[in-house]
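A.B. asks: Need the 3D shape of this:
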Amino acid sequence: MTEDALARAFELQRGRLVAVAYRMLGSRADAEDAVQEAWLRLARQDSAAIDNLAGWLTTVVGRVCIDTLRSRRAKPEASYDDRLPELIVTEVDGEGPEDDALLAESVGLALLVVLDTLRPAERLAFVLHDMFGVPFEEIGQIIGRSTDASKMLASRARRKVQDSHRPSDEPRQQRAVVDAFLAASQAGDFEGLLTVLDPDVVWRDHSTRGVVVRLGATEVATRAQRGAHSTVTGRPVLVNGEPGVVAWAANGTPVSVMACTVVDGRIVEIVSMRDPERLAAMDIPGRPA
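C.D. replies: Next up is the predicted model:
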């Protein structure tokens, strides 16, 4: 295979490989790096010796992702408490192909958080089999385990995901709950906030000073109630495909992105980002006129 033909064959696989790596790593940038590493290794490989290019590339990307996850686990500062999965923000009514592509690559934030609690081999087995239909025999070759061991890893991961990640409501119901939360916050309606917050709601707020975790509906409502005295404007958006809110300052600068997870008609988890540098690097639609 010529170099040009190999490059074209690789490009046909790139989208799928990025999707796999993103679900493994929770970061588009890290996923792109993993796929680029696969290309570099492919360029050094005798392509004539590769019988199944798609399988070979999946194996390489999987192993690169496992190495990355193990490196994160070796560093205490790389835990989820300090590392936020990538937030992909799109318009609520975005129907263009670009929005569709972003949402196809994104994963609900709540699921990414659950995936981040899995061991690297568990996460890879679950992602490859349950999300991409890769046979357990191939997964075993990637992680250096038997087919049966790979099945056990995926099964264990599946139970953890099912225990932690309850099915959310329908999109319209989710949106209505988050819109009610936004309206109650802007009105300073404490009782209204309590009606849309789960009693055990968790709010993780990321800023330049670190992560602040607020627990329980009363504490979260008290903090959200301050929105009534703020000069910022809240706009509904989708964050990783789920209802969220972007807050804009009067000068058109985004000051926060908030993602909400809704279950049984109430918000069970909120993740917000208020780091100006990270917000500036994000492609945030819906800037006020």
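
A.B. asks: CA atoms for contacts and neighbours, from now on please.
C.D. replies: Will do.

A.B. asks: where do the helices sit along the stretch 101-250 of the chain?
C.D. replies: Listed in chain order, the helices found in the stretch 101-250 of the chain under DSSP state H, counting those that start in this stretch are 109-115, 120-126, 132, 136-143, 147-164, 171-187, 190-196, 217-224.

A.B. asks: this one as well, want them side by side:
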Amino acid sequence: MTESRHADAVAAFEAQRPRLLAVAHRMLGSRVDAEDAVQETWIRFARQELTSIDNVGGWLTTVVSRVCIDVLRSRSARPESLYGDHLPELVVTEEHDAAPESNALLAESVGAALLIVLNSLEPNERLAFVLHDLFAVPFEEIGRIVGKSSNATKMLASRARRKVQGAPRPGARAVAGRAVVDQFLRAARDGDFEGLMAVLDPNVTSRTHTARSLIISTGASEVAAAALRGGRAATTERSAVINGEPGIIARSTSGQIVGLMACAISEGRIVDIVALTDRRRLEALEIPSEVDGR
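C.D. replies: Below is the predicted model of the structure:
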């Protein structure tokens, strides 16, 4: 590629980059992964003759969509090993005396909550919903990307839309589950094993993302024992809303955040826990000043 053709290709790609990043972010739920997908799209685009592409925007959207589909399918094939590498972006709101539904910061969790819902969709459903409902791409074009007819693609988007619309609004689960999390927190602080067992589902799963690995604990007894060990640490814990879920923020004696925990509640018991202790990731969170004490 000559220097002038390369400059033309760069200019054409850069004009589309913001949209490509937005599509990839909605598809993958991670800015880092989205940037990787867009970079891969650029590599493929740079190999093409610009004059051979009639619609640069459409071509690039097709390529970045297919890259994202490949990533999602790879994740589905290896969910446990990849989950730790693809922890969703977190929006954290610490609860003080105000109810979480009255906290203006909670509105910021809408985007993160949507990503969580999208993560539950099949790759083709997610693509159809994201491209059509969020970016107004025609079903005919989406059908060509996923290898389906326009009508079949409409059905994919419709199915995805029903799942998204049926998901609880951000914060609703946090309001309903706050008492359960508070009870869990008190029991952990007090060394009350039976109290912990009372709020843990027998089949509860806990995933802790550390700086080096993903630690998985299963079953109420194992999770309760881990909570008791954590309860002996010299930290201060408060209730929080994490991506719309009830959770806990742990701080050191100096006020630094050393851990986060989000809980999924069902029928008054904790059924799933996702915790983060990786300091690098914690420091990267954009936690508002009223949360971190500044």
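
A.B. asks: Could you get me the TM-score between them?
C.D. replies: TM-score of the superposed chains, computed with TM-score structural alignment, normalised by the length of the first structure, equals 0.70; 272 aligned residues with a C-alpha RMSD of 4.3 Å.

A.B. asks: ok, back up a step: for Ala9 of the first structure, find the nearest of the helices of the stretch 101-250 of the first structure.
C.D. replies: Between Ala9 of the first structure and the helices of the stretch 101-250 of the first structure, the shortest gap by C-alpha to C-alpha is with helix 132, which sits at 19.4 Å.

A.B. asks: Mind reading off the mean deviation between that closest one and the second structure?
C.D. replies: For helix 132 of the first structure, the mean distance to aligned residues of the second structure following superposition is 7.5 Å (mean C-alpha distance after the TM-score superposition for the first structure).

A.B. asks: That helix: how far from the chain's middle?
C.D. replies: The chain centroid and the centroid of helix 132 of the first structure are separated by 17 Å under C-alpha atoms, centre = their mean, to the nearest Å.

A.B. asks: again, but for stretch 88-95 of the second structure
C.D. replies: Using C-alpha atoms, centre = their mean, the mean C-alpha position of stretch 88-95 of the second structure is found 11 Å from that of the whole chain.

A.B. asks: among the helices of the stretch 101-250 of the first structure, which is nearest Asn240 of the first structure?
C.D. replies: Where the helices of the stretch 101-250 of the first structure are weighed against each other on C-alpha to C-alpha, the nearest is helix 109-115, at 6.1 Å.

A.B. asks: what does that closest one contact?
C.D. replies: Outside helix 109-115 of the first structure, the residues that touch it by C-alpha atoms under 8 Å, 6 or more residues apart in numbering are 23-24, 26, 80, 85, 87, 123, 160-161, 164-165, 239-240, 259, 261, 269.

A.B. asks: Turn the helices of the stretch 101-250 of the first structure into TSV, columns for mean neighbour count and distance to Arg274 of the first structure.
C.D. replies: Converted to TSV, these look like this (neighbours: other C-alpha atoms under 10 Å; distance: least, C-alpha to C-alpha, whole Å):
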stretch	mean neighbour count	distance to Arg274 of the first structure
helix 109-115	21	17
helix 120-126	26	29
helix 132	12	34
helix 136-143	20	38
helix 147-164	17	26
helix 171-187	19	17
helix 190-196	19	21
helix 217-224	19	14
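
A.B. asks: can you list the ones you listed in a markdown table and add distance to Ser230 of the first structure?
C.D. replies: Conversion of the helices of the stretch 101-250 of the first structure to a markdown table gives the following (distance: least, C-alpha to C-alpha, whole Å):
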| stretch | distance to Ser230 of the first structure |
| --- | --- |
| helix 109-115 | 27 |
| helix 120-126 | 41 |
| helix 132 | 45 |
| helix 136-143 | 51 |
| helix 147-164 | 34 |
| helix 171-187 | 8 |
| helix 190-196 | 15 |
| helix 217-224 | 11 |
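
A.B. asks: on that earlier part again, wait, which of the contacts of helix 109-115 of the first structure is closest to Leu153 of the first structure?
C.D. replies: When the contacts of helix 109-115 of the first structure are compared for distance to Leu153 of the first structure (C-alpha to C-alpha), Arg123 wins out at 8.3 Å.

A.B. asks: How about the contacts made by that closest one?
C.D. replies: Applying C-alpha under 8 Å, 6+ apart to Arg123 of the first structure gives the contacts 24, 115-116, 154, 157.

A.B. asks: Which single one of these is nearest to Glu32 of the first structure?
C.D. replies: Ranking the contacts of Arg123 of the first structure by separation from Glu32 of the first structure, with C-alpha to C-alpha as the measure, puts Met24 on top at 11.8 Å.

A.B. asks: Where does that closest one fall, secondary structure wise?
C.D. replies: Element membership of Met24 of the first structure [criterion: DSSP states H and E] is helix 3-25.

A.B. asks: Which helix or strand lies directly C-terminal to that helix?
C.D. replies: The helix or strand immediately downstream of helix 3-25 of the first structure is helix 28-43, counting by DSSP H and E.

A.B. asks: Now tell me what touches that following helix from outside.
C.D. replies: Identification of contacts with helix 28-43 of the first structure by C-alpha under 8 Å, 6+ apart yields 10, 14, 17-19, 21-22, 25, 57, 60-61, 64-65, 86.

A.B. asks: Could you identify which of these has the most neighbours?
C.D. replies: Sorting the contacts of helix 28-43 of the first structure by how many neighbours each has (other C-alpha atoms under 10 Å) puts Ala21 first, at 28 neighbours.

A.B. asks: Can you tell me how far that residue is from Ala5 of the first structure?
C.D. replies: 24 Å (C-alpha to C-alpha, to the nearest Å).

A.B. asks: and if you look at Asp148 of the first structure?
C.D. replies: Plainly put, Asp148 of the first structure is 37 Å away from Ala5 of the first structure if you go by C-alpha to C-alpha.

A.B. asks: Next up, the contacts around the alignment partner in the second structure of His229 of the first structure.
C.D. replies: Using TM-score structural alignment to pair residues, one finds that His229 of the first structure aligns to Arg232 in the second structure. The neighbours of Arg232 of the second structure, taking C-alpha under 8 Å, 6+ apart as the test, are Arg189.

A.B. asks: quick one: the helix holding Met24 of the first structure to helix 28-43, angle?
C.D. replies: Inter-element angle recorded for helix 3-25 of the first structure and helix 28-43: 140 degrees (by axes from the mean of the first three to the mean of the last three C-alpha atoms, to 10 degrees).

A.B. asks: could you say what helices and strands helix 3-25 of the first structure packs with?
C.D. replies: Counting contacts by 3 or more C-alpha pairs under 8 Å, 6 or more residues apart in numbering; DSSP states H and E, the secondary-structure elements packed against helix 3-25 of the first structure are helix 28-43, helix 53-73.

A.B. asks: List of residues touching the longest one?
C.D. replies: Meaning helix 53-73 of the first structure. Residues outside helix 53-73 of the first structure that contact it (C-alpha under 8 Å, 6+ apart): 13, 17, 21, 24-25, 34-35, 37-38, 42, 50, 78-79, 120-121, 124, 138-139, 141-143.
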